[in-house]
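A.B. asks: Turn this into a model:
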Amino acid sequence: MKPYQIIYYRGFGSPRAVWLTGRVLRQNELVSPADQAPFWDNLSASVSRFLTSEVDGITVRIEAFGQVFRTVTNDEGYFDITIDPAIELPTGRAWFPVRYALEGVLQPEGYEGKSGSGQGREVVKDGQLMIAPAYSQFGVISDIDDTVLVTGATSLWQTLRLTFLENAFTRLPFAGVAAFYRALQGGAVTTLFNPIYFVSSSPWNLYDLLIDFFRIQGIPKGPILLRDLDINASMISKEGHHLHKLAMIRKVMDVNPDLRFILLGDSGQQDPEIYADIIRDNPGRIVVAYIRDVSREADRDEAVQHLIQTAANDNVPMLLVPNTVAAAEHAAVLGLIDPDTLPEIRADRKADQE
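C.D. replies: Now for the predicted structure:
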């Protein structure tokens, strides 16, 4: 029998409400990727991410903030719960520990964990959750595909090739992203901590790959919000993509009612449309939206320009930028990042391009 595995996704929230989610599977843990891994190893790991054995109807015990909470997995092994910390949180802290455990379940006979025999042991996973400190200047909500990570999201075959045949070491970031996001997290006053949230329509099955990719590239840590893998027409449609990202962005904003946000995306899919909706529905809460220009079609460029004007009518600048440096220079003018970080961002972009 394969071992039980708790996969936790970084939680997030505010002093009043914290959202936690994860999944329970029966499978061996995936090994960390290697820089020079052969084609077959990458393909094997990718297939393993999608051929999962879900555990439904199992109670997950969650320990956080000195309290215990419980929830039950659904028919695809997912669990989620919104909790109230119900305590006064320490000033200046952003990350807090959380422990997940399966109630009434022990690892099967013959299982050996990383630290030796795991047979008969309780199934436990330690994780972290993020709460924006009260002094945060703003929050950042960023798309992933073709905004942070080169995916070729406008080409199905390119996306499949990169997903299944590459790993976290060989996937490429957009040039300069890591340094720019570090600058945004630090803000114009480098003692600040501005939380960053990553939103994508990619499936949760790719979560570990993205965690490794962000770590390898030096991109600041933050919650990564993906979606359930449901192979049907609605999942791959523009409407399904639009509705999922809208829901995740609204969740982030709802649990941070006092925080204003910067939005980052690309022109290739629906980010300008989604961000225009968010701007319209949340007057005064969006500082600026940066859209990386990745489209090459005149009709798409015209549609994006129309959305930029729509945002301007709502008093929010939405900029179509050719690269990370252009967005960073504008952010420095607005007082969102320290101008002294611009040389590092330019150097980071040059290094990534090389």
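A.B. asks: Could you use CA atoms for every contact and neighbour count after this?
C.D. replies: Will do.
A.B. asks: How about stretch 47-62, which residues are buried there?
C.D. replies: The neighbour-count check on stretch 47-62 (16 or more other CA atoms under 10 Å) flags 49, 54-56, 58-62 as buried.
A.B. asks: Of those residues, which belong to helices?
C.D. replies: Residues of the buried residues of stretch 47-62 located in helices (DSSP state H): Arg49.
A.B. asks: Around Pro38, how many other residues sit close by?
C.D. replies: Here the number of neighbours of Pro38 (other CA atoms under 10 Å) works out to 12.
A.B. asks: State the distance from it to Arg349.
C.D. replies: Using CA to CA, to the nearest Å, we find Pro38 at a distance of 28 Å from Arg349.
A.B. asks: show me what contacts the residue nearest in space to the middle of the chain?
C.D. replies: Centroid-nearest residue in the chain, with CA atoms, centre = their mean: Ile224, separated by 2.0 Å. Shown in contact with Ile224 (CA atoms under 8 Å, 6 or more residues apart in numbering): 9-10, 197-200, 207.
A.B. asks: and for comparison, fold this next one:
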Amino acid sequence: MKHRPFIGTRVEDFLTRVIARALRRRGWHEALVPYTGYGTEDHIRVLARIVLNPPHAERALPGYAAAWLNRRGWRNFVGLPVQHGHAVLRLAGETLHLRSDRQGYIDMTVKAHQLSPGWHKVRLEAPGAQPVDAPVQVVASDESFGIISDIDDTIISTSLPRIVLAAWNSFVQMEGNRQAVPGMARMYQHLLAEHPGAPVVYVSTGAWTSVPFLRRFMARHGYPRGAMLLTDLGPTNTGWFRSGPDHKRYSMGELARDFPNISWVLVGDNGQHDPVLYREFADLHPGRVRAIAIRTLTAAEQMLAHGTVTVLVDSAHLEWTPSQAPLVTGADGDELWPALREVLEPARRAGEKD
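C.D. replies: The predicted structure is shown next:
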């Protein structure tokens, strides 16, 4: 008997098809949204999305008015996915045909044809859409250092996952009012000072639709650019909601596979599941974690994040064996950095002797 997708998925797909037909009749058109990818000198991971976008009526507005509209959080969520859409990747003189999934996402790993370490752009094209360039960071094969960072309440104060506050922050509040966690950008800059070619990968349960805002936010506050591995809202083939912890587990597992020589610094917060997930990763991948840095939320932030001043712990992992990876905690980057530097310094000196 053929397996049928979960009812929530079938309903969502049906509504997407119906709405797409109506929007196309109103002039909505395909658009490519490039995301930052990563890879090695052998292969790269290309990330993008095909969506339907509305006609740009705000072009008729004065420049300041259009800019004001574009900075409202809800603007990041306008766009309907193009299900199973076709795209073309042009790389090193070759043409590769790609196809988006049911949510319009393209996530493809391709041969890199010996791209040199550093930042590159790959050209993506789709029928009816303007071509775009997707940035990709190619990491040297001998690189042994990297950073995996959470986003929400780690580098940016979001008051997640409380639904009312999250909706206000995401859909209504002006982007310029969103606050960076003090000292975190400086900490990342310090960490990368001795490893300028190392990757920084932001792994979060936030929605892909927030990427345009996050790029502007990170650039404005001095965070190093890097790939983002986010998730999507809505039902899956197994249930009505996606599992945030499972998304992080899977994403970090992919990074461990894609960069077998890198030992990571894992940065997160104690508002949700980061401490447990990072300990799991360290124990499942011995020698692949240099240190775990956890930002400790204040009582007020804990209350906003999940309605209690007690840190939430996944009861299924209460018996998890403590990790051998060093753990440091602090209220922000200015507190975390001295403790993290003290932990990492012996390893750096040992590397110099070798």
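A.B. asks: Drop the TM-score for these two in here.
C.D. replies: Once superposed, the chains reach a TM-score of 0.76 (TM-score structural alignment, normalised by the length of the first structure), with 305 aligned residues with a CA RMSD of 3.2 Å.
A.B. asks: and of the buried residues of stretch 47-62 of the first structure, the nearest to Tyr275 of the first structure?
C.D. replies: Of all the buried residues of stretch 47-62 of the first structure, Tyr275 of the first structure sits closest to Arg49, with 30.4 Å by CA to CA.
A.B. asks: Verify the contact between Tyr223 of the second structure and Pro182 for me.
C.D. replies: No. Applying CA atoms under 8 Å, one finds Tyr223 of the second structure not in contact with Pro182, separated by 11.5 Å.
A.B. asks: OK, contacts around the counterpart of Arg171 of the first structure in the second structure?
C.D. replies: Using TM-score structural alignment, the equivalent of Arg171 of the first structure in the second structure is Arg178. Arg178 of the second structure makes contact with 156-158, 169 under the criterion CA under 8 Å, 6+ apart.
A.B. asks: Show me what the biggest strand by length in the first structure is in contact with.
C.D. replies: Criterion DSSP state E: the longest strand present in the first structure is strand 95-106. Outside strand 95-106 of the first structure, the residues that touch it by CA under 8 Å, 6+ apart are 6, 8, 58-65, 119-131.
A.B. asks: Now a PyMOL select for only the buried ones of those residues.
C.D. replies: Filtering the contacts of strand 95-106 of the first structure down to the buried ones (16+ other CA under 10 Å) takes a single PyMOL command:
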select buried, resi 6+8+58+59+60+61+62+63+64+123+124+127+128+129+130+131
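A.B. asks: Can you flag which of the contacts of strand 95-106 of the first structure belong to strands?
C.D. replies: Using DSSP E, the members of those that fall in strands are 6, 8, 59-64, 122-131.
A.B. asks: In helices, which of the contacts of Ile224 of the first structure fall?
C.D. replies: Short answer: the contacts of Ile224 of the first structure in helices (DSSP H) are Tyr207.
A.B. asks: now, among the contacts of Ile224 of the first structure, which is nearest to Ile236 of the first structure?
C.D. replies: For the contacts of Ile224 of the first structure, the residue nearest Ile236 of the first structure by CA to CA is Ser200; the value is 12.7 Å.
A.B. asks: That closest one pairs with which position in the second structure?
C.D. replies: Taking TM-score structural alignment, the alignment pairs Ser200 of the first structure with Ser204 from the second structure.
A.B. asks: For that match, list the residues it contacts.
C.D. replies: For Ser204 of the second structure, counting by CA under 8 Å, 6+ apart, the contacting residues are 149-152, 228-231, 248.
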